[in-house]
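Student: for reference, the sequence and a predicted model appear below.
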Amino acid sequence: MLDNRLSEEHEALRSSVETFARKDVAPVIGDYYEREEFPYPLVQTMGRMGLFGLPVAEEDGGMGGDYFTLCLALEELARVDSSVSITLEAGVSLGLMPIYRFGTAEQKKKWLPGLASGEVLGAFGLTEPGCGSDAGGTRTTAVLDGDEWVLNGSKAFITNSGTDITGFVTVTAVTGTKPDGGKEISTIVVPSGTPGFTVAPKYSKVGWNASDTHELSFDDCRVPAENLLGERGRGYAQFLSILDEGRIAIAALSVGLAQGCVDECLRYAQERESFGRKIGEYQAIQFKIADMETRAHTARLAYYDAAASMQRGERFKRQAAIAKLVASNAAMDNARDATQIFGGYGFMNETPVGRFYRDAKILEIGEGTSEVQRMLIARELGLEAG
């Protein structure tokens, strides 16, 4: 019999993050968002709470938890703000997990303690200008010259890549040609400050304005040969496995945003009066909020299911894609409905609902667009592209 109730340990973690989000994040994040400034004090606090090390074994400097625990933390943070939540999500699933899953003993010893404590952020450089969802279209190259890799190329939309505490970017690059004539893609760790590695000025974004995102370029950038992460030629496969996990995390973040919209609308509906009555007394508002709660609840069940399959060691690609698709749709729909309920106030950046609306759209794009999720689900069902 299925039981979706949280264990005592999971509930304790969820509750502590909820308290942090409401007491520490909510009062200040609007100012960070308006200034488009990275919230270093909040990230430091999350590091002290052990959130960056949640799915990492204690012997590697982590909390000894599981990936589902991370998802619970992401959901609670996103109920208040998505910039802080995506900083944690990318820091763990895209920064830390590649090292944790595929790193050598030396690489783990060098990077994991700082990553798990939040003192160092890692980033993952996959997307390139002009490639988008076509990750296999990687053009960045890495040529082995003696005992060094020489990288040339560029990456776009890379989260956590230009902060003061960014330690490295793991980069996908073409390192040769496979026997079938296809690209041999590998992943290589490029430390921040390496000559030839340039971080462009931060993007001007529609949402996630308190998170860090940059374009990166590599011009004869040299790193030691031992910076190869995992097996040569397996970079693309490694990335796909990391993305499957990351989609569950993004689904959790999306559920948080969707639930945050419900939270704000419930409060507002009980305070705002129109035509002599609380707007929450009007059936039109009640039904809209009921639909919002239904979306959030359904999406939560989807990511719980995907996480459970992952924890059991089962194949979870289909469940992860479903969770990401359903949850990102719920976030976007709830943000739109919440803005409508708030009316003009929902269009103001200083309100959480205004930020939710701006933050929601990227959830249907990042870590695999909704179209990519549908493609993956169809393939998992045995349907081949024509």
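Tutor: Looks like it came in fine. Computed from a predicted model, the values in this text were never measured in an experiment.

Student: every contact and neighbour count from this point should use C-alpha atoms.
Tutor: Will do.

Student: what residue lies at the spatial centre of this structure?
Tutor: Glu89 (4.0 Å; CA atoms, centre = their mean).

Student: Ala251 is in contact with that residue, correct?
Tutor: No: judged on CA atoms under 8 Å, Glu89 makes no contact with Ala251 at a distance of 10.7 Å.

Student: report the contact partners of the residue nearest to the centre of the chain.
Tutor: Leu74, Gly246, Ala249, Ile250 (CA atoms under 8 Å, 6 or more residues apart in numbering).

Student: 10 Å - rerun?
Tutor: With contact taken as CA atoms under 10 Å, 6 or more residues apart in numbering, Glu89 is in contact with 51-52, 70-71, 73-74, 82-83, 95-96, 159, 246, 249-250, 252-253.

Student: just the ones of the residues you listed in helices?
Tutor: Among the contacts of Glu89, the members found in helices (DSSP state H) are Leu70, Cys71, Ala73, Leu74, Ser82, Ser83, Gly246, Ala249, Ile250, Ala252, Leu253.

Student: also this one, for the comparison:
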Amino acid sequence: MAVDRLLPTQEAADLLALTRELADKELAPRVDEHERAETYPEGLFTVLGRAGLLGLPYPEEDGGGGQPYEVYLQVLEELAARWAAVAVAVSVHGLACQPLSRFGTPAQRERWLPAMLAGEQVGGYSLSEPHAGSDASALTCKAEKTATGYRITGTKAWITHGGRADFYALFARTGDGARGVSCFLAPGRVDGLSFGRPEDKMGLHAIPTATANWDGAVLDADRLLGEEGQGLQIAFSALDSGRLGIAAVATGLAQSALDVAVAYARERTAFGRRIIDHQGLGFLLADMAAAVDSARATYLDAARRRDAGLDYGRQASVAKLIATDSAMKVTTDAVQVLGGYGYSREFPVERFMREAKVMQIFEGTNQIQRLVIARSLAGAP
């Protein structure tokens, strides 16, 4: 069902209406086919890019949509309500654009950013490694300086859109310690770069997640974003925004699970009454609705702080924690509401439940979010 939203402008309301129409036309009819067959939705990101949905929160002068983050996240939620894997990829693309937008030189932004924000090129975010997930400072992929640029050697893991993206925000080691990591805008295809077989995942099957193998690939010097050693600062500044993206995606997924459960409970009867009229099940649905509404409120609060130029790191972690934990519970409860049908592929709630699980893991596990929140509280006056 369409969610009644408080939007800041009529332009934002029109954008949400366009998003719903596009998602109903382009995403909803294709999701089951591609998720079951584990096939990539060719051409879909071009459609989203032409609609202006891949650069919404970035400045208009750079080719973006100039929209507040609170509006952009609600667009992500609408996409996720139809197809979570695609919404995750859109969020990751936005995350991959941020290092260039915030830390690139004017010449770098002019050269690369317009095509990225227009969706002519789709990006991936390459921070994690097989043995460096939550501890980003432990990464070992190396960027050795050459006469003309940098030679990249090492392995990166868990890359959304890996092998399909046109560019990657790549983090590699140029020195020792936490200040020895640098950020690069790496092309998606270059000699010395190859990708492993996509991961055989529990969910989000239509968008590949892959390992990248850098075997001495050479990047030009102008591919460095910011200064050498600034990589972790760049990574962490982008991750707060990325956590809000995943919070919005999780909320959209949970909203869909709630909608399916409510529709089923209104139609199914037991003991002579609709099952929604039985208090035990009605209260379960009420808790599900409260969880979805709470998740939406937390990500909007953090987004509004971001739009106002206020610190929002703790609020981003709260939003990611609340929204993804809620999505896991709501999708699990939706399976319960549908009973045996919930466990079958006749209804999508079993897929929703599988897709929700990873949202508690990527963009920083929820244990890491609790650590971020606790440290913020410990440092408070």
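Tutor: Received it, and whenever you're ready, just let me know what you need. Just so we're clear, the structure is a prediction, and the values are computed from it rather than from any experiment.

Student: hmm, back to that, and which of the ones in helices among the contacts of Glu89 of structure 1 is nearest Tyr236 of structure 1?
Tutor: Of all these, the one sitting nearest Tyr236 of structure 1 is Gly246; the distance, using CA to CA, is 14.9 Å.

Student: tell me which stretches of the stretch 151-300 of structure 2 form strands.
Tutor: 167-173, 181-187, 193-195, 209-220, 224-225, 269-270, 273-274 (DSSP state E, counting those that start in this stretch).

Student: and the third one, how far out from the chain middle?
Tutor: To tie it back to what came earlier, the one meant is strand 193-195 of structure 2. Distance of strand 193-195 of structure 2 from the chain centroid (CA atoms, centre = their mean, to the nearest Å) equals 23 Å.

Student: now swap in the fourth one and tell me
Tutor: If you compare the mean C-alpha spot of strand 209-220 of structure 2 with that of the full chain, they lie 22 Å apart, counting by CA atoms, centre = their mean.

Student: what's the average per-residue distance for it once overlaid on structure 1?
Tutor: Here strand 209-220 of structure 2 is compared with structure 1 after superposition; its mean distance to the aligned residues, by mean CA distance after the TM-score superposition for structure 1, is 0.8 Å.

Student: which bit of structure 1 covers that strand?
Tutor: The aligned range for strand 209-220 of structure 2 in structure 1 is 213-224, by TM-score structural alignment.

Student: list the buried residues of the matching stretch.
Tutor: Within stretch 213-224 of structure 1, the residues that qualify as buried by neighbour count (16 or more other CA atoms under 10 Å) are Thr213, His214, Glu215, Leu216, Ser217, Phe218, Asp220, Cys221, Arg222, Val223, Pro224.

Student: so what's the residue count around the corresponding residue of structure 1 for Val372 of structure 2?
Tutor: In structure 1, the residue paired with Val372 of structure 2 is Leu376, using TM-score structural alignment. Look at Leu376 of structure 1: counted by other CA atoms under 10 Å, it has 19 neighbours.

Student: if we can go back for a sec, give me the three-state assignment for the residue nearest to the centre of structure 1.
Tutor: State at Glu89 of structure 1, reduced to three classes by DSSP: H, G, I helix; E, B strand; the rest coil: helix.

Student: what lines up with it in structure 2?
Tutor: Glu89 of structure 1 maps onto Ser91 in structure 2, by TM-score structural alignment.

Student: ok, Ala251 of structure 1 next?
Tutor: Using TM-score structural alignment, Ala251 of structure 1 pairs with Ala247 in structure 2.

Student: nearest spatial neighbour of that match, skipping sequence neighbours?
Tutor: Of all residues not flanking Ala247 of structure 2 in the chain, Lys320 sits nearest, at 4.6 Å (CA to CA, 6 or more residues apart in numbering).

Student: may I ask which helix or strand encompasses the one you found?
Tutor: helix 313-338 (DSSP states H and E).

Student: from the chain's centroid, how far away is that helix?
Tutor: On CA atoms, centre = their mean, the centre of helix 313-338 of structure 2 falls 15 Å from that of its chain.

Student: pull the contacting residues for Leu112 of structure 1.
Tutor: 53, 56, 60-62, 95-97, 99-100, 103, 118, 120, 122 are the contacts of Leu112 of structure 1 under CA under 10 Å, 6+ apart.
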